[in-house]
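> Next input, structure requested:
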Amino acid sequence: MTSNGSTANGALVKDAAPQDEKPIVELRGAGKSYGNIRALHGVTLSVQPGRVTCVLGDNGAGKSTLIKIISGLHQHTEGEFLVDGEPVRFSTPREALDKGIATVYQDLAVVPLMPVWRNFFLGSEMTSGPWPVRRLDIARMKKTADEELRAMGIVLDDLEQPIGTLSGGQRQSVAIARAVYFGARVLILDEPTAALGVKQSGVVLKYIAAARDRGLGVIFITHNPHHAYMVGDYFSVLRLGTMELSADRSQVSLEELTNHMAGGAELAALKHELAEVRGVDVEELPEEQDLKAPVVTSEGTAS
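As a prediction, the model looks like this:
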């Protein structure tokens, strides 16, 4: 049985059926302040293996700060950050990577003029021969890169081609396969479809689902609720540094997710002002009460 409720900061939380898998990464009331500026506050998030957790929010919502905390770039200043149930406080991204947390940023950290196979092993090249005259094991790197890409369903005709000649969706897919190969258990994807067209976005979403099917816990950062709903298992919406919605897929519709993402409550509150503008039809706009979170009674039922 599920119920709806609200956290202390007003976020709408919809409890889903309990999951058997323990979370790999978990935030409990986490936050981050830069001096007197509070960028993130009271964020609770759970990332389980084999599930895609979508974090949505507009510009300035706190998505980048959340990524930086989980990836080890910044430390949280409030709340708890746990990995495999143990409290952690990473000092560097390398420490997060050692725990199996890999981040794929929008710029992908690739060298456009280098071949695909070389970018696949960039910074972690395979070598052979005795020290101190070890050399790059090019044949093994090419073979391994091809096998790993094919395991993810990515088939490239020529691994020698510069990665910059691939489409945006293909480059994202190579970055995802690279993270999986190097032992990622949690994969953070920072707006992977933001600069892509419909077709290439579909390619990336396909490989997000493939990573989930291989048992990874995926954190999909996006501002597009339609993309999130295609692959997401759990949804969290950030607004001005706090969690506004936290819901399982079975507990929220695409329309509800879009309303929260677009600030539907704020738009509904402005309906009376829009009505005064000539030429604006407000009849189809939502009423403010339609977008309010349900109130939970003492019996646990929503009203």
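> Could you use CA atoms for every contact and neighbour count after this?
Fine.
> residue closest to the middle of the protein?
Using C-alpha atoms, centre = their mean, the residue of the chain that lies closest to the mean C-alpha position is Phe220, 2.1 Å off.
> how about this one, so we can line them up?
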Amino acid sequence: MPVQPLLTLRGVSKRFAAVQALMDVELEISGGEVVALMGDNAAGKSTLVKVISGVGPADKGVMEWQGRAIQIRRPQDAHVLGIATVYQDLAMCDNLDVVGNLFLGREIHRLGVLDEVEMERRTRELLHTLSIRIPDVRVPVASLSGGQRQVVAITRSLLGEPRLLLLDEPTASLGVEQTGQLLDLIEELRDRGLGVLLISHNMGDIKAVADRVAVLRLGRNNGLFDVNTASQEQIISSITGAADNSVAQRTTHPEETWP
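Just a heads-up that it's a prediction; the model follows:
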């Protein structure tokens, strides 16, 4: 029996005044897979993430969660379903430590007082479970590296035990080593059964962790590819819409996949 996708979108559209940001978009994401969302600037990627996360509800279309029709009108709706989002700006409080950032807005109290011991224990436990190394969870987040800040933001999103994680350009400002560590974390989350929607422009990152690539162009679906069988030229051609350009015309052997 086929596995029921976690999230299914059918005919999702979104307009901002005279601008049609999304038009009849379709997408499926299952547990235990990483779907990369690609597209040029203004392709509709960020708008689609906002639709799924409840920040900017769709104007029309059908959304299903494990086969059940749903409506996501606000971020709380997404949270209740088990959808978590890590935006590119991370939304971290630099003056707070790791523990403070993880539990910001969901602090644990005991007898009317913050239970710092329990919050630190849970922080260390979660980081250990995900094989994340943070030298000191009591240092201000401002003192951490870009990669460490990124994994702290992802760890924070996992406190609610989500089923689907949306990642907006998580490696954009990271170095090679930090990127490798973050991609390892994404693979770990997939192996634990989470569905991951990864927005990225980096072909190397996508080849490393994604199972499928969904391409948007001018707010519409413009291709869905299996990472193991599609060539890089096919993906690029779908992103740019230049099916007859010099890149796409280069000969691709049947057995050729991404370098």
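> ok so, going back, please say which position in the second structure the residue nearest to the centre of the first structure maps to.
Aligning on TM-score structural alignment places Phe220 of the first structure opposite Leu198 in the second structure.
> What sits closest to the residue nearest to the centre of the first structure if chain neighbours are left out?
Leaving aside its sequence neighbours, Phe220 of the first structure sits nearest to Cys54 (C-alpha to C-alpha, 6 or more residues apart in numbering; 4.6 Å).
> Determine the three-state secondary structure at whichever residue in the second structure pairs up with that neighbour.
When the second structure is aligned by TM-score structural alignment, Cys54 of the first structure is paired with Ala36. Following DSSP: H, G, I helix; E, B strand; the rest coil, the label given to Ala36 of the second structure is strand.
> Pretty sure Ala36 of the second structure sits against Val213.
Yes. Applying C-alpha atoms under 8 Å, one finds Ala36 of the second structure in contact with Val213, separated by 4.7 Å.
> Tell me which of these two has more neighbours.
Ala36 (26 against 23; other C-alpha atoms under 10 Å).
> Give the burial count for Gly112 of the second structure, as a bare number.
Using other C-alpha under 10 Å, Gly112 of the second structure has 7 neighbouring residues.
> before we move on, what about Met1 of the second structure?
Met1 of the second structure: 3 neighbours (other C-alpha under 10 Å).
> same check, this time on Asp290 of the first structure
Count around Asp290 of the first structure with other C-alpha under 10 Å applied: 11.
> and the gap between it and Cys54 of the first structure?
24 Å (C-alpha to C-alpha, to the nearest Å).
> Tyr229 of the first structure touches Leu254, doesn't it?
Yes. Using C-alpha under 8 Å, Tyr229 of the first structure is in contact with Leu254, at 6.5 Å.
> Please say which of the two ends up with more neighbours.
Using other C-alpha under 10 Å as the criterion, Tyr229 of the first structure and Leu254 rank with Tyr229 on top: 18 against 14.
> Ignoring the adjacent residues along the chain, who's closest to the residue opposite that one in the second structure once aligned?
Counting by TM-score structural alignment, Tyr229 of the first structure lines up with Lys207 in the second structure. The shortest distance from Lys207 of the second structure to any non-neighbouring residue, by C-alpha to C-alpha, 6+ apart, is to Val227 (6.5 Å).
> Tell me the residue in the first structure aligned with that neighbour.
That one, Val227 of the second structure, aligns with Arg249 by TM-score structural alignment.
> could you list every residue that touches that match?
229, 232-235 (C-alpha atoms under 8 Å, 6 or more residues apart in numbering).
> what's near enough to touch Ile163 of the first structure?
Ile163 of the first structure neighbours (C-alpha under 8 Å, 6+ apart): 110-116, 119, 171.
> likewise Glu21 of the first structure?
For Glu21 of the first structure, the contact set (C-alpha under 8 Å, 6+ apart) comprises 48-49.
> Helix, strand or coil: sort out it for me.
Assignment for Glu21 of the first structure (three-state DSSP): coil.
> any idea what it aligns with in the second structure?
With TM-score structural alignment as the criterion, Glu21 of the first structure matches Val3.
> Next: Ala96 of the first structure.
Superposed on the second structure with TM-score structural alignment, Ala96 of the first structure falls opposite Ala78.
> Number of residues surrounding the nearest residue to its match once chain neighbours are set aside?
Distances taken as C-alpha to C-alpha, 6+ apart place Ser53 nearest to Ala78 of the second structure, at 5.5 Å, with adjacent residues excluded. Ser53 of the second structure has 23 neighbouring residues, counting by other C-alpha under 10 Å.
> got the contact list for the residue opposite Ser53 of the second structure in the first structure once aligned?
With TM-score structural alignment as the criterion, Ser53 of the second structure lines up with Ser71 in the first structure. When contacts are counted by C-alpha under 8 Å, 6+ apart, Ser71 of the first structure touches 93, 96-97, 101-103.
> Right, I'll call it a day here.
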